[in-house]
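# Sequence plus predicted model, see below.
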Amino acid sequence: MRKIIAYPLSCIYYLFFGLALLVFHPIQWFCFNVFGYNAHKKSVDALQFCLMRCVNLLGSRHSFYNAYPLDNSQPVIIVANHQSMSDIPPLMWYFRKHHVKFVSKKELGKGIASVSYNLRHGGSVLIDRKNARQSIVAIRKFGEYIESTNRAAVIFPEGTRSRDGKPKPFHTKGLETLIKYIPSAVIIPVTINNSWKNLRYGKFPLGIGNHLTFTAHKPVQKSDFETQELMLEHIEKTIKNSIKL
């Protein structure tokens, strides 16, 4: 019965999700080209709010838990597990005062209304996962940008999403590069739960009635640990120990 109900709700979701992307694409273009970065940022924030409301059409909801709020006076690195594309809007919305930017695969930089435009023009970095040299150089420049602007970089060390919620091994080379080139950053480990359930049946129908949770753990800095290896181990354990299967 649950899967049967998911069919019409998925149709409604995709209708409004697609409309949101199509409507906000020209809005982003106009804000960016006429008014500049700050106006574009506000349009992107509004888009994330709308995309989260689209998930509500599936009978699902979001909760964000953060007992350690930060000001935006220093750069931030947000490190999270990755379960679905539904991870993105809540991270951008809940951390919006930090001006969230992403390390993303280059394939997302074209062909997706609103999303591709923001990745290309909003300050994020697109990397070629098959070209390690290009990736490291791009992430280095990205890190320097985050350091100089006191903004936030999001990275998913698993590299790709988990299809069943079970965490994949962390590949920390990209994170290490960010830490190197954002030396004053506060690092926030974030655990995402249940967003994979939106794709439990595949892309159609979508999963319904899920509670997506985002838990921001205690921030850490490199100076808190004797070695960087201990810090990376702590971050991975903190994130994975809170994943609920």
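In hand now; what should we look at?

# For the rest of this, base every contact and every neighbour count on C-alpha atoms.
Noted.

# what comes up buried for the lengthiest helix in the chain?
Longest helix of the chain, by residue count under DSSP state H: helix 2-30. Judged by neighbour count using 16 or more other Cα atoms under 10 Å, the buried positions of helix 2-30 are 6-7, 9-11, 13-14, 16-17, 20-21, 24-25, 27-29.

# out of those, who's nearest Ala46?
Phe24 (8.7 Å; Cα to Cα).

# just to revisit the earlier point, now for the longest helix of the chain, which elements pack on it?
helix 37-56, helix 115-121 (3 or more Cα pairs under 8 Å, 6 or more residues apart in numbering; DSSP states H and E).

# which one of those lies closest to Ala152?
helix 37-56 (13.2 Å).

# Go ahead and flag the most central residue of the protein.
Nearest to the geometric centre of the chain sits Ile88, at 3.8 Å (Cα atoms, centre = their mean).

# Residues touching whichever strand or helix holds that one, excluding its own?
Using DSSP states H and E, Ile88 sits within helix 88-94. Helix 88-94 is contacted by residues Asp45, Gln48, Phe49, Leu51, Met52, His62, Phe64, His99, Val100 when judged by Cα atoms under 8 Å, 6 or more residues apart in numbering.

# next one: stretch 12-30
Outside stretch 12-30, the residues that touch it by Cα under 8 Å, 6+ apart are 40, 43-44, 47, 50-51, 54-55, 57-58, 113-115, 117-118.

# In contact with Thr238: list those residues for me.
Neighbouring residues of Thr238 by Cα under 8 Å, 6+ apart: Pro189, His217.

# likewise Asn198?
Under the criterion of Cα under 8 Å, 6+ apart, the neighbours of Asn198 are Ser84, Ser86, Leu206, Gly207, Ile208, Asn210.

# what's the neighbour count on the fourth one?
Put plainly, it is Gly207. 25 (other Cα atoms under 10 Å).

# part of a helix, is it?
No: per DSSP: H, G, I helix; E, B strand; the rest coil, Gly207 lies outside any helix segment and is coil.

# Beyond whichever strand in the chain runs longest, next helix or strand please.
Using DSSP state E, we find that the single longest strand of the chain is strand 186-193. Following strand 186-193 in sequence order, the next helix or strand is strand 211-216 (DSSP H and E).

# which strands and helices sit next to that next one?
Under the contact rule (3+ Cα pairs under 8 Å, 6+ apart), strand 211-216 is packed against strand 61-66, strand 186-193.

# Second structure for comparison follows:
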Amino acid sequence: MRIIRSVLVFIWLVLTLIPLGLGLVIASLFVDDEKLWWWFAVPWVRGVIGAARIVGGVKYRVQGFENLPPSADMRRLVLCAKHQSAWETLFLPGMTPHPCSYVFKQELLRIPVFGWALGRLNMVHIDRSQRKKAWTKVAEQGKKLMDRGRWIVIFPEGTRTERGKPGEYKTGGSRLAIATDADVVPIAITSGRCWPRRSFFLVPGTIDVSIGEPISSAGREQGELMEEIGNWIEAEMRRLDPEAYSAPATAPVGG
């Protein structure tokens, strides 16, 4: 039954992506990217999360939502989230009151329909093999997007990590926050409990999302700031998903 539910959710994802994705690409010729966000992107991601909840049995609960500024608040924010599966990449855009821009690897642009739509949404796509150029692009585009009211979403571990294990927290998110005078919001997400990485077979259960208070980047050093962010996320992961962890909470920080 679990496999059947997972397949049905995947079918829903694909069948809804095609018309909405193509509609977004066509509409991008006539309307601005903020309308594209609310008219196409948000309804689709909310629909997939809803299908995973109703059909796949993957529920969720959110703590700390009040820590996100309201839509009228134009402060600069970098959202640094735990990354265990594809679930959070779909959930976060539908949760936030501001349009978001992800920092992601440019290879995703090659995916038919999905990549085409991403390319029209003013995201920050980078070539991870050229780290210096990638960082310059993140800083330049990130500032421009924040000036337009967007929040930047970064997964500081860089890739999906196995449930119960911390990845290496890279300093890109803290560097961007310091360079743009933005606050950082740490987010812990136990998605690996219900949607294991590198898998589309869903496990019925409840994903916990915990949103921390914004952390100011003013006067901070990038490594020290990311260490605080990573330590908060990893400690919160152990609180939310204690059965997955046995070692003390530590978040290795890299470059």
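Alright, I've got the coordinates. Note that the coordinates shown come from a computational prediction; the quantities given were computed from them, not determined experimentally.

# Taking helix 37-56 as reference, get the angle to the longest helix of the first structure.
170 degrees (axes from the mean of the first three to the mean of the last three Cα atoms, to 10 degrees).

# next one: helix 2-30 of the first structure to chain centre, how far?
Averaging C-alpha positions (Cα atoms, centre = their mean, to the nearest Å) puts helix 2-30 of the first structure 19 Å from its chain's average.

# before we move on, what about stretch 41-51 of the first structure?
That offset, for stretch 41-51 of the first structure, works out to 14 Å (Cα atoms, centre = their mean).

# for that stretch, which positions count as buried?
Those would be Lys41, Ser43, Val44, Asp45, Leu47, Gln48, Cys50, Leu51, for stretch 41-51 of the first structure by 16+ other Cα under 10 Å.

# and the gap between the third one and Trp29 of the first structure?
Distance check for Val44 of the first structure against Trp29 of the first structure: by Cα to Cα, to the nearest Å, it reads 11 Å.

# Surely Ile207 of the second structure is in contact with Arg193?
Yes: counting by Cα atoms under 8 Å, Ile207 of the second structure does reach Arg193; the two are 6.8 Å apart.

# picking that back up, next, the mean deviation of the helix holding Ile88 of the first structure compared to the second structure.
Helix 88-94 of the first structure, aligned to the second structure and superposed, deviates on average by 0.9 Å (mean Cα distance after the TM-score superposition for the first structure).

# which other helices and strands contact the helix or strand that that helix is followed by?
Once helix 88-94 of the first structure ends, the next helix or strand along the chain (criterion: DSSP H and E) is strand 100-105. If you count contacts as 3+ Cα pairs under 8 Å, 6+ apart, strand 100-105 of the first structure packs onto strand 125-127, strand 152-155.

# Give me the mean distance between the first one and the second structure.
Following superposition, strand 125-127 of the first structure is found to deviate from the second structure by 0.9 Å on average (mean Cα distance after the TM-score superposition for the first structure).

# Contacts for that strand, please.
In this structure, residues lying in contact with strand 125-127 of the first structure by Cα under 8 Å, 6+ apart are 101-106, 108-109, 119-120, 134-135, 138-139, 142.

# how far away is Gly230 of the second structure from Ala81 of the second structure?
Applying Cα to Cα to Gly230 of the second structure and Ala81 of the second structure gives a distance of 9 Å.

# Please apply the same query to Glu88 of the second structure.
8 Å.

# conserved subset of the contacts of Asn198 of the first structure in the second structure?
Among the contacts of Asn198 of the first structure, the contacts conserved in the second structure (both residues aligned by TM-score structural alignment, their matches' Cα atoms under 8 Å) are Ser84, Ser86, Leu206, Gly207, Ile208.

# just checking, the last one touches Ile4?
No: because the distance of 10.4 Å does not satisfy Cα under 8 Å, Ile208 of the first structure is recorded as not touching Ile4.

# number of nearby residues for Pro93 of the second structure?
Counted with other Cα under 10 Å, Pro93 of the second structure comes out at 23.

# aligned partner of Ile188 of the first structure in the second structure?
Under the alignment (TM-score structural alignment), Ile188 of the first structure pairs with Val185 in the second structure.

# For its match, which residues are in contact?
Counting by Cα under 8 Å, 6+ apart, Val185 of the second structure touches Leu68, Leu77, Val78, Leu79, Cys80, Ile211, Gly212, Glu213, Pro214, Ile215.

# Looking at the first structure now, which of those still hold up?
The contacts of Val185 of the second structure retained in the first structure, by both residues aligned by TM-score structural alignment, their matches' Cα under 8 Å: Leu77, Val78, Leu79, Cys80, Ile211, Gly212, Glu213, Pro214, Ile215.

# Pull out the buried positions in stretch 109-129 of the second structure.
Buried, per 16+ other Cα under 10 Å, within stretch 109-129 of the second structure: 109, 113-114, 116-126.

# again, but for stretch 217-237 of the first structure
Counting neighbours by 16+ other Cα under 10 Å, one finds that the buried residues in stretch 217-237 of the first structure are His217, Pro219, Val220, Gln221, Lys222, Met231, Leu232, Ile235, Glu236.

# mind checking how far it is from the chain centre?
20 Å.

# Could you do stretch 131-151 of the second structure as well?
That offset, for stretch 131-151 of the second structure, works out to 16 Å (Cα atoms, centre = their mean).

# Where does it end up in the first structure?
Going by TM-score structural alignment: stretch 131-151 of the second structure matches residues 132-152.
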